[in-house]
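Novice: Sequence first, then the predicted structure, then my questions.
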Amino acid sequence: MMLVSFTAKGVQHWGTTAPGGVVALSGAFPQWRSLRNVIEAGAIAQILAAAQGRPASHREGSFTYDPPIPDPEKIICVGVNFPDRNAEYKDGQDAPPNPSLFIRFPRSFTGHDQPLIRPPESPQLDYEGEIAVVIGKPGRRIPETQAPDHIAALTLCNEGTIRDWVRHAKFNVTQGKNWDRSGAMGPGLVPFTDPAQIADIQLTTRVNGEVRQQDRTSQMLFPIARQIAYISTFTTLAPGDIIVTGTPTGAGARFDPPLWLKPGDVVEVEAEGIGILRNGVADERTGA
């Protein structure tokens, strides 16, 4: 059972997955506007208990998935976090001393089974499959040994990127990483209960059924606990904050010629114990 955010008939709800669809629970708990508020209240177990045995309130096809946390305070992404990905830079550096970080805006993500949007300004829409962790307990200067205690849930991310816009200036990635609906998160939140859930799991990205990216979390240059400790040194991590933990080698930009995403493509990001995030691709509608 996952926690999910979704929209039906123009109204946003949150709840859980159920056979054949989802169970809306937001109406039963009006004190919590979104899953961020549920996490902040430490109420995940309460919500899961409330969902037990309930039939789907919305059947598949009658709703659309939203990013699980629609209103995070922060989305912090970790770059170049697998050895083969680091080797792509050919700078002779085995590994940087600290994680490379950048920020994404909530509007740059869409939900499961919704299309990634390719803008008219560039055809270079690329994929990056990643695992994302959602912070449950706030903290500043969190020791690595205590970092797992601050994780509430796990989800998947396609950290879609407009490649040529990453290189528009001398020092930047913000432009290429924040196009509206260029990436995706979901399908939902898997409650985090054990460090084994992220210690050594396989992460795979497929495009039209072809494996493009594959690695294991045990190979990360900066394990997730280290990421939490490092990030919380300079900013307070708050409930609902999302850390996108890094992508393996194999993005479309690394092929010769590059393999950019185009309408009709289907991208799947899968991780053991978390599920599958699936998205098509569509061109942005800019009007007549």
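Specialist: Now that the structure is in, tell me what you want to look at. Numbering: from 1, shown residues only.

Novice: alpha carbons only for contacts and neighbour counts from here, please
Specialist: OK.

Novice: Tell me which residues touch the residue lying closest to residue 192 once chain neighbours are set aside, please.
Specialist: In space, and not counting its chain neighbours, residue 192 is closest to residue 153: 4.5 Å by C-alpha to C-alpha, 6 or more residues apart in numbering. For residue 153, the contact set (C-alpha atoms under 8 Å, 6 or more residues apart in numbering) comprises 133-136, 189-192.

Novice: Second structure for comparison follows:
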Amino acid sequence: MHLAGAMRLVRFRASGLPEPRLGLEASPGGDVVDLSAAEPSLPRSMRLFLESGPSGLAAARRALEAGQHRVPRGAVQLLAPIGDPEKVICVGLNYRDHCLEQGAKIPQDPIIFSKFPSAIAGPFDDIVHPEETNEVDWEVELAAVIGKKGRHIEESSALEHVVGFTVANDVSARDWQLRNGRQWLLGKTFDTFCPLGPALVTRDSVADVHNLRIRCSVNGRLMQDSNTSQLIFPLPKIIAWVSRFVTLVPGDILLTGTPAGVGFFRKPPVYLKPGDEVQCEIEELGTIRNRVV
């Protein structure tokens, strides 16, 4: 579905352009409009671009409508839509089917942890398998990106603080995550353990973010297949809860949890190894594909 006013914002590199640039997909998977060329006054950091608020988005929309400064898709290397967020905030145990597969109780409040920004990787970058772990797992997740600063945000207005959505893989080292009574941060934040992309799809592009098919395949085998309707705490609840404790700012990334089908709870468990390819896909948002090395 493509709605009026919708945009798919990207960061990219291209031959002859030495620095990363901001762009827009002319269509999903199509050529990229070089926003940095169309609007040279705009920052080239997505986080700083989002801080410019409605004026920056209006400039991007003008560039998309003009349709100039196109770069062929084959000449583009897509980067993570946001490479320098202030915060990467994650929610654990937030899908009903994921709780059921492990026999866990439904949480009464959102379970919050984080990744460091250094974990971010591009939509088609390699996932580096650390030598410190033998239990690397996959977790496809819907990621929301904050576009408007806020603290103590009400649920009724929470989605107004979201600029858009992207696909994430919350790669997890289970042995570290569960070590010494649960080292969630260490198990979640190895370098390259947060592939993102392929685009930051603006909120007005998505008919219902709480009704999207979400899937993950490993080497072509479907491992996770669910729907964001399975979320225990929907986005407004997550945003209201997190903003009780910290100020959310443009560029902050919220990973909303993963559905059933992770490797850790299979019998026997299945873990990623070098040479594997992981594909994460969310309806209307796109697909990321990462090789384990």
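Specialist: Sure thing, it's come through. This is a predicted model, so every value here is computed, not measured.

Novice: one step back: check which helix or strand the residue nearest to residue 192 of structure 1 maps to.
Specialist: strand 151-158 (DSSP states H and E).

Novice: Tell me the buried residues within the contacts of residue 153 of structure 1.
Specialist: Neighbour-count burial (16 or more other C-alpha atoms under 10 Å) is assigned, among those, to 133-136, 189-192.

Novice: The aligned partner of residue 94 of structure 2 in structure 1 in helix, strand or coil?
Specialist: When structure 1 is aligned by TM-score structural alignment, residue 94 of structure 2 is paired with residue 81. For residue 81 of structure 1, the assignment made with DSSP: H, G, I helix; E, B strand; the rest coil gives coil.

Novice: Buried ones in stretch 229-247 of structure 1, by neighbour count?
Specialist: With burial defined by 16+ other C-alpha under 10 Å, the residues of stretch 229-247 of structure 1 counted as buried are 229-232, 237-247.

Novice: what does it correspond to over in structure 2?
Specialist: Using TM-score structural alignment, stretch 229-247 of structure 1 corresponds to residues 240-258 of structure 2.

Novice: Could you grab the helix/strand/coil label for the closest residue to residue 240 of structure 1 other than its chain neighbours?
Specialist: Nearest residue to residue 240 of structure 1, sequence neighbours excluded (C-alpha to C-alpha, 6+ apart): residue 36, at 4.8 Å. Secondary structure state of residue 36 of structure 1, per three-state DSSP, is helix.

Novice: Please say which position in structure 2 residue 36 of structure 1 maps to.
Specialist: Checking TM-score structural alignment: residue 36 of structure 1 goes with residue 47.

Novice: swap in residue 163 of structure 1?
Specialist: The alignment partner of residue 163 of structure 1 in structure 2, by TM-score structural alignment, is residue 174.

Novice: Around that match, how many other residues sit close by?
Specialist: Residue 174 of structure 2 has 22 neighbours, counted by other C-alpha atoms under 10 Å.

Novice: dump the residue contacts of the aligned residue in structure 1 for residue 25 of structure 2.
Specialist: Alignment note (TM-score structural alignment): residue 25 of structure 2 maps to residue 17 of structure 1. Residue 17 of structure 1 is in contact with 1-4, 23, 56, counting by C-alpha under 8 Å, 6+ apart.

Novice: could you say which helix or strand contains residue 17 of structure 1?
Specialist: Residue 17 of structure 1 is part of strand 11-18 when elements are defined by DSSP H and E.

Novice: That strand: what's the following helix or strand?
Specialist: Beyond strand 11-18 of structure 1 in the direction of the C-terminus, DSSP H and E gives the next helix or strand as strand 21-24.

Novice: Distance from the chain centre to that next one, please.
Specialist: Centroid displacement of strand 21-24 of structure 1 relative to its chain, using C-alpha atoms, centre = their mean, to the nearest Å, is 21 Å.

Novice: Repeat that for stretch 205-215 of structure 1.
Specialist: The chain centroid and the centroid of stretch 205-215 of structure 1 are separated by 17 Å under C-alpha atoms, centre = their mean.

Novice: Then stretch 68-77 of structure 1?
Specialist: 9 Å.

Novice: Can you give me the end-to-end span of that stretch?
Specialist: Distance between the boundary residues of stretch 68-77 of structure 1 (C-alpha to C-alpha, to the nearest Å) amounts to 17 Å.

Novice: same check, this time on stretch 31-48 of structure 1
Specialist: End to end - C-alpha to C-alpha - stretch 31-48 of structure 1 spans 16 Å.

Novice: how many other residues sit next to the residue nearest to residue 233 of structure 2 when sequence neighbours are not counted?
Specialist: Among residues not flanking residue 233 of structure 2 along the chain, residue 94 sits closest, at 6.3 Å (C-alpha to C-alpha, 6+ apart). Using other C-alpha under 10 Å, residue 94 of structure 2 has 25 neighbouring residues.

Novice: Now for residue 94 of structure 2: which residues touch it?
Specialist: Residue 94 of structure 2 neighbours (C-alpha under 8 Å, 6+ apart): 107, 110-111, 231-233, 256-259.

Novice: out of those, which are buried?
Specialist: 110, 231-233, 256-259.

Novice: Looking at the residues you listed, which two lie furthest apart in space?
Specialist: Pairwise distances across these peak at 15.1 Å for 110 and 259 (criterion: C-alpha to C-alpha).

Novice: Next, the contact list for residue 69 of structure 2, please.
Specialist: So residue 69 of structure 2 contacts 33-35, 37-38 (C-alpha under 8 Å, 6+ apart).

Novice: closest to residue 221 of structure 2 among these?
Specialist: Closest to residue 221 of structure 2, out of all of the contacts of residue 69 of structure 2 and judged by C-alpha to C-alpha, is residue 33, at 34.0 Å.

Novice: Counting neighbours, what do you get for the residue lying closest to the closest one once chain neighbours are set aside?
Specialist: Nearest residue to residue 33 of structure 2, sequence neighbours excluded (C-alpha to C-alpha, 6+ apart): residue 70, at 4.4 Å. Residue 70 of structure 2 sits with 18 neighbouring residues when counted by other C-alpha under 10 Å.
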